[in-house]
Structures are given as C-alpha cells and as structure tokens.
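K.L.:
attaching a predicted model along with its sequence, questions to come.
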Amino acid sequence: MRGLALFQGMADERLARLTARVTEQQLAAGELLFAQGDVADTCYVVLDGELDVVAHLGDFELQLEICRPGQIIGEMALIDGSPRSATARARAATHVAVLDKGAFVEMLRSNPALTLDLLRSTTTRLRRTSQNMIDDMAAKHAELARAYDELQAAQAERIRLSRIEEELAVARRIQQLFLPRQLPQPAGWQLAAYNRGAHEVGGDFFDCIPLPGGDLGLVVADACGKGVPAALFVALTRSLVRAASLAPAAFQHGGSAQAAPLADTIGLTNDYIATEHGASHMFITLFYGQLNTHSGAMRYVNAGHNSPMLFGPGGVLRSELESSSLPLGIVPHHRFEMRETTIARGDMLLCFSDGITEAMDASGALFDEQRLLDAMRAHADLPAAALVERLVEVVDGFVGGAPQSDDMTLLLIKCEA
C-alpha cells in the first residue's frame, strides 16, 4: 500500500496499524464490488485493475467514472451513512483493499493532508459526475427534441395521408354516382351490370342511356392507366358521351330533334378529347351499342375495346363484336366504322373490360376468355342479375387471395325467349 500515492504521506507506524485492519478482495471481470442501494459499512482502495462506477435510472445505465489504482471508492456512504448511490463493477480482473468504517476514520485522523486530498478528490468527482449528468441530460433532451420533431412530422404525414384517403373515398362515391343507379328493364329484356375498381377510384365505366324512340345506348369503356388520372378521364368521357347522345341532332347536322346518330356521338367525343386533351396522351377504349328494344337490331361502334360476346340459347357463343376502330382520343377527325347485329330472343350480349379476362391469380395466370365462355355456358339459364353475380364469383374464386390488378366491369343484356 506504501506504493500508492494515497498512503505516501502516512507514518510507518500508522500505516502498519492500518494495514493490519485492512483485508483484500479479488474481483473477476464483470463482478460487482457493490450495488446501488446496498447498505454501506466499508470503503475500498483500488490496488490493481479498474472499476466502472455506474448509476441506474430505471432501465437506463449511466457511467459516472472509472476508478483506477490508488483511488478510493465507496467512502461517501461511510461519511453520510446513506445506501450506495451507484454500482461498482470490475472492468477486468481487479484487486482492492477493504477498509471498514473504523479503519477509514483512523486513516483520516492520522493524516490531515490525506483528509484534505480526499475532500478535494471527492469534490472534483462530484463536479465531474454532475457535469456528466448535465451533459447526458442535454444529450437526452436533444434526442427527445429530435424524436418529438420526427413524431410531429410523422403525425403531419399521417394526417396528410388520412386526408388523401378521405378525399379518394369521396371521389370513389362521386364516381359511383356516375354509374346508373338503376338499369332500365324494357319489356322482354333483362339488363344487369357490375363495376369494381382496383384502386380507390377506377378507370372503367358502363352506362345505359335511354334514347328517344325506345332505343338504349349501351356503353362500356376503359381509360388507359389507373387511379386518379384515369378516373378524371372516365368522368370527362362519360359526360361527353351522354351529352352527345342526348343532344338534338339539329345541333350537329341540322336534322330533326331526335337523339344524335351513333357515328356523330362517337365522333364528337373523340374530336373533343383528341383536340382539347391530346397533350395528356390519354385515350379510352369504348364499345357503344344503340339497341332497338322492339326489333333487337343494334348498331354499334367498337373503338379498340374488348370484343363483346353474343351468345345464343344455352350460352353458345354466336359471335364476337370485334374492334374496328382506334380508341377515342388518339386521332382527331378519325372515321369510326359502324356495324350492325341482332340480339334475338334467347340471346345474350356480354360486354366487359379486360379486368375480367386478365384477372390474375397468385401465380400470375390469367382468367382468360375461355374461362369466361365456360362460365357463361355453365350458368346461361340464370336471370341476368344472378348471372352477373355468378360471373364475379367465378372470377374471384379463380383469383383467390391475389390483389385485384385492374378495374372490373360487366354489362349483360339478355333478350327473353
């Protein structure tokens, strides 16, 4: 012990008496010398090795200092009689001298200079510990401030996303209002339809427009793209088609005040989109059939859309009304070819978007047209509404739990036998 600075000023006789009262203790790395809160009746002098002095604040551990050879530790609890204010843990194999309270008091009495050095050392350690705690609290405060800022930013982002979701939900409800709430059901005919977007708002739509003279305008369309841009384009196209269909022909070619001819309706819609919105590079595929519900005769234009399927009794495919023109919005003043067909008694016309035939299961396999034909043949005897519902169930059953990849639309027209 004489080799330690702490005892170099002590007389040999007093050091000998002190040494006789001192015991020694060996600590392995990680072993505790004492724990925070322990009752104190000894202090220690580090002879060899090092000790970590740490305080525990809840689950957080704060390092106060490192005690090295020649330093005394644990004396404050002997001075004020309080429990240990910190934990001492060996950093490596450590050797300490153990002084009971009597030996500690004898050491102070025998060497006033030592007492002053100890007081100075204790004061310095308290200042250092206090400063460390202040610095740590400042660091924690800065960390909490950053966390608070991040929380505020996250909250603002959550509010922003929530508002977007609310706005999209409103947009979806508005878009649903664009679809017919009820389909007309002329005597001898059954009409049913279905629409489901892949996102909050969709790029498909169907319409059934009662025209003067008893004709019905049957529309199924699919805008390029998905989401909000496609939905806006759908709203524009649907409004143009309806307005042009119901506009007096006199406004277009000086004819009588009847519904505008089919070719004029499609041409006007296409020219407006291509001329006024050509820079958007958007287009829309569209099938428009003008059905005479008395005779079953139908004139139609298929502008780049999936071919509607005309079925005979028993769900036997009679023909497909194939595309004969470009989609709307690509070329202004495009000449759209008009064709004719007849929906006879017992026949069905199925119009659909590619979200039906291109519905994918988890492996990426497509539902395809053959499965649609099989489903129509298997359930052809159902009423129109039940048949459409069954077709959707078949598609959903094929897809399983895979996410919907595209908007889905069906429009079924059935001529009763």
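P.N.:
Ah, there it is. Remember, it's a predicted structure, so these values are computed and weren't measured experimentally.

K.L.:
drop to CA atoms for contacts and neighbour counts, all remaining ones
P.N.:
Will do.

K.L.:
would you map the strands across the stretch 101-250 of the chain?
P.N.:
189-196, 204-210, 215-223 (DSSP state E, counting those that start in this stretch).

K.L.:
in terms of secondary structure, what does the first one contact?
P.N.:
What it means is strand 189-196. Secondary-structure packing of strand 189-196 (3 or more C-alpha pairs under 8 Å, 6 or more residues apart in numbering; DSSP states H and E): strand 204-210, helix 384-399, strand 408-415.

K.L.:
before we move on, back to that, same list (the strands of the stretch 101-250 of the chain) but as a markdown table, adding distance to Leu372.
P.N.:
Below are the strands of the stretch 101-250 of the chain laid out as a markdown table (distance: least, C-alpha to C-alpha, whole Å):
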| stretch | distance to Leu372 |
| --- | --- |
| strand 189-196 | 15 |
| strand 204-210 | 19 |
| strand 215-223 | 17 |
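
K.L.:
tell me the centre residue of the protein?
P.N.:
The residue lying closest to the centre of the chain (C-alpha atoms, centre = their mean) is Leu161, at 9.5 Å.

K.L.:
take a look at this one as well, against the first:
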Amino acid sequence: MEEFTKQYKTLIDKSLAFDYTESLRQECAEFTDEVIKKDVLPEDIVDIHKDYIQHMNLSEARIMTTLEVLQEVVKGFGYSYRDYQRLVNRLQHHDKEIDLAARLQQTMLKTDIPQFDSIQIGAISVAAQKVSGDYFNLIDHKDGTMSFAVADVIGKGIPAALAMSMIKFGMDSYGHSQLPSDGLKRLNRVVEKNVNQNMFVTMFYGLYEEMNHLLYCSSAGHEPGYIYRAEENTFEEIGVRGTVLGVDQHTRYDQQEIPIYLEDLIIIFTDGVTEVRDNNGDFINKSFLLNVIQQYKHMHPQDIVQMLYEELLTIQNPYKRDDLTILIIKRVN
C-alpha cells in the first residue's frame, strides 16, 4: 500500500506541474489496473488524495486540477465494476438456461420401471452436474420381452444431454422388440450422422425374454456387465464387446445369449461407478462393488442399487465425481 500511495502522490504532482495530458491519463489508467489487481478499494484512493492535498497550500483552482487525477482513477474502478456486473449477469442467465435444460432432460429422459411377474428391476442415475451424460431406458414391449439400455456420452454438459435425448427417442421409436445387435446397429447410424464427431457414446443394450428367461445382449464399448449366479454364489463377467457408437456407420455388433436362473442378477454400470475415486485419489476395486451387491443380494434390486450408491458416497472423493448409473435386474419366483 505504501508503494501505491507514493505512485498516486506522483500522479498528483504531475497534474500540478503540467497540463493534464494524454500521457498522464494513460499513467492514471495503468495505476488503476494495478490497484484493482491488488484489491485496493476506491475509497482508499480517496483517503490518500485527501491526506496529501491537506498538507499542500493549494488554491481552489489547483485543488480542482488534482481532482482530475482522482476522477480518472475512480472512473477506472467504475469500468471494472460494470464489467464485473455484466459478467455476473451473464453467469446468472447461463445458470438459468442450465436449470431449464436439466428440467427438460429429466422430463424427456424419464423412464418408467416396467412390472413383470418373474423379474424385479432397480435403477438409479445421478448426475455429477446439473445435466447428465448418463442414460438408461427400459421398454416393455407387451409381448413378454423387455428392451433395456445403459449408455454414457463421452462428453459433458448440454451437448451430452442433447445427444442422450436423441438416443432415447431413437430407441423408443422402434415400437417393437428387436435383437440388441440390430438395435445398436441402428443407433450407431443415428449417432454417426447427427452427433458431433468428437462425441462418442458407449451403450450396453439388452433384451430380456421372460418366457424362456434368456438375456440377449450387445455392447458398444461400454463397461462390462455382470451376472450374479445365485446357485454358485459367484459373479461372471458378460464377455460381449463392441465399438463405441458414432465411429463408423457400418459397424456390426456381436451378440451374446445368456440363460438367467432363479435369483440371478443382471448388473450394469456406467464408468461413473467403476471409476469412483476415494479421498486418496485411488480408484476403488471392482470387487468392492460386487461384494456390496453380494451382501444385499436377498433384497429388492431397487434397495440394492440404493445401498450400493450410499456405500459409494461414504468413500467417494466429492471433488472427483462423475455421472453415475446402476441398473440391476433380478429373476424371482
């Protein structure tokens, strides 16, 4: 502050010694930039000015001359404050738009949980920010089959949310059950044609056939799913793999057929679950996730996903969050 006081007094001295020139105006502007960077308040400058001229035997006209320096400096503070206020207003407007986008996304991506006699379903999806890049969908085809998908856009914010909305409408528009390999092939064309080239989508696509208790599934670069085998009390990884959506419109997807037995669980995550970091910044082990599920396997799937989510909250670093989705389907008697 002592250095700023000295610089300001020099500006006053120059205004008294010379006419108020463009050069002095520029020096005042540069001085203002410096004091703003150091969080000096305009009232501090006014106090310096008053203290200095009180010890000088100046005429009223000469005092008015020094006020030109004060006026120029304080004017710089005015510009800075207006710029700041404009920025605040823009941010508030942006936040309102984000809130609106989040509400629209919740409406457009809302999925009802179908009711079946022989399966129970639990799902949870939590956005890290106001809008999510995760998505899950469940479609009861009213013919004893159910399509389901869990997807993750490699991207954030409103563009990711728009991409997810488009994928949901693409999936819902089929109007009938179809094999996952065909479903991914069609969605891949939609993404490749309509989504930004730098944005890709991973998806696990399944079709559950209630009559024969068969799971047909395909994957587009998504996190591997798991089957919990109740009779053996073990987990097996679903081995189907594939290319992420949006890379090549001619991509074909492999398909796996898996029998589901009584009390077995079908478990699908997004990477916001499998890549959770603890407070030390380390990734949690997948065995932790599976052990939690195994601990609560006797419960309804909705209770299982809720318990798993709460366990993750207790160990997760809050500053390293990602969108998170868990889907569990359980065959019951």
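P.N.:
Received it, and whenever you're ready, just let me know what you need. In this text the structure is predicted, and so the values were computed from the model without any measurement.

K.L.:
work out the TM-score between the chains.
P.N.:
Remark: TM-score between the superposed chains equals 0.79 [TM-score structural alignment, normalised by the length of the second structure]; 288 aligned residues with a C-alpha RMSD of 2.3 Å.

K.L.:
which one of the strands of the stretch 101-250 of the first structure lies closest to Ala243 of the first structure?
P.N.:
Proximity to Ala243 of the first structure (C-alpha to C-alpha) singles out strand 204-210 among these, at 10.3 Å.

K.L.:
circling back to that earlier point, so for Asp149 of the first structure, which of the strands of the stretch 101-250 of the first structure sits nearest?
P.N.:
strand 189-196 (40.5 Å).

K.L.:
quick one on the thing from earlier: can you put the strands of the stretch 101-250 of the first structure in JSON lines and add mean neighbour count?
P.N.:
Listed next are the strands of the stretch 101-250 of the first structure as JSON lines, based on neighbours: other C-alpha atoms under 10 Å:
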{"stretch": "strand 189-196", "mean neighbour count": "20"}
{"stretch": "strand 204-210", "mean neighbour count": "25"}
{"stretch": "strand 215-223", "mean neighbour count": "24"}
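
K.L.:
tell me how far Ala243 of the first structure lies from Met348 of the first structure.
P.N.:
28 Å (C-alpha to C-alpha, to the nearest Å).

K.L.:
give me the more crowded residue out of these two.
P.N.:
A direct count of neighbours by other C-alpha atoms under 10 Å for Ala243 of the first structure and Met348 places Met348 higher, at 29 against 14.

K.L.:
name the nearest residue to the more buried one, ignoring sequence neighbours.
P.N.:
Lys414 (4.4 Å; C-alpha to C-alpha, 6 or more residues apart in numbering).

K.L.:
ok, the one you found - how many residues close by?
P.N.:
Neighbours of Lys414 of the first structure (other C-alpha under 10 Å): 25.

K.L.:
in the second structure, what residue corresponds to it?
P.N.:
When the second structure is aligned by TM-score structural alignment, Lys414 of the first structure is paired with Lys330.

K.L.:
check contacts around that match.
P.N.:
Contact analysis of Lys330 of the second structure by C-alpha atoms under 8 Å, 6 or more residues apart in numbering lists Ile119, Gln120, Ile121, Glu263, Asp264, Leu265, Ile266, Pro301.

K.L.:
check Ile267 of the second structure too.
P.N.:
Contacts of Ile267 of the second structure by C-alpha under 8 Å, 6+ apart are Gly225, Tyr226, Ile227, Tyr228, Ile326, Leu327, Ile328, Ile329.

K.L.:
sorry, back to before: to Glu337 of the first structure, which of the helices and strands packed on strand 189-196 of the first structure lies closest?
P.N.:
Among those, strand 204-210 sits nearest to Glu337 of the first structure (C-alpha to C-alpha), with 20.8 Å.

K.L.:
now that closest one: which residue numbers in the second structure?
P.N.:
Against the second structure, strand 204-210 of the first structure falls on residues 134-140 (TM-score structural alignment).

K.L.:
okay, and Gln25 of the first structure sits in which element?
P.N.:
Per DSSP states H and E, Gln25 of the first structure falls inside strand 23-27.

K.L.:
what does that strand correspond to over in the second structure?
P.N.:
Taking TM-score structural alignment, strand 23-27 of the first structure hits no residues over in the second structure.

K.L.:
what is that strand packed up against?
P.N.:
Counting contacts by 3+ C-alpha pairs under 8 Å, 6+ apart, strand 23-27 of the first structure packs against strand 94-100.

K.L.:
what sits closest to the aligned partner of Arg229 of the second structure in the first structure if chain neighbours are left out?
P.N.:
Residue pairing (TM-score structural alignment): Arg229 of the second structure is matched to Gly312 of the first structure. Distances taken as C-alpha to C-alpha, 6+ apart put Asp347 closest to Gly312 of the first structure, at 4.5 Å, once the chain neighbours are dropped.

K.L.:
do Thr23 of the first structure as well
P.N.:
Val98 (5.1 Å).

K.L.:
quick one: contacts for the one you found?
P.N.:
Val22, Thr23, Glu24, Gln25, Thr42, Cys43, Tyr44, Val45.

K.L.:
narrow these to just the buried residues.
P.N.:
Thr42, Cys43, Tyr44, Val45 (16 or more other C-alpha atoms under 10 Å).

K.L.:
how about the contacts made by the counterpart of Ala230 of the first structure in the second structure?
P.N.:
With TM-score structural alignment as the criterion, the equivalent of Ala230 of the first structure in the second structure is Ala160. When contacts are counted by C-alpha under 8 Å, 6+ apart, Ala160 of the second structure touches Ser132, Gly133, Val153, Ile154.

K.L.:
swap in 7 Å and give it another go.
P.N.:
Gly133, Val153 (C-alpha atoms under 7 Å, 6 or more residues apart in numbering).

K.L.:
just the one 5 residues further on next, same as before
P.N.:
For Ser165 of the second structure, the contact set (C-alpha under 7 Å, 6+ apart) comprises Met108, Leu109.

K.L.:
show me the contacts for the match of Arg229 of the second structure.
P.N.:
Arg318, Gly346, Asp347, Met348.

K.L.:
and those residues as JSON lines, adding distance to Ile134 of the first structure and secondary structure?
P.N.:
Listed next are those as JSON lines, based on distance: C-alpha to C-alpha, whole Å; DSSP: H, G, I helix; E, B strand; the rest coil:
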{"residue": "Arg318", "distance to Ile134 of the first structure": "87", "secondary structure": "strand"}
{"residue": "Gly346", "distance to Ile134 of the first structure": "89", "secondary structure": "coil"}
{"residue": "Asp347", "distance to Ile134 of the first structure": "87", "secondary structure": "coil"}
{"residue": "Met348", "distance to Ile134 of the first structure": "83", "secondary structure": "strand"}
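
K.L.:
appreciated, that's everything.
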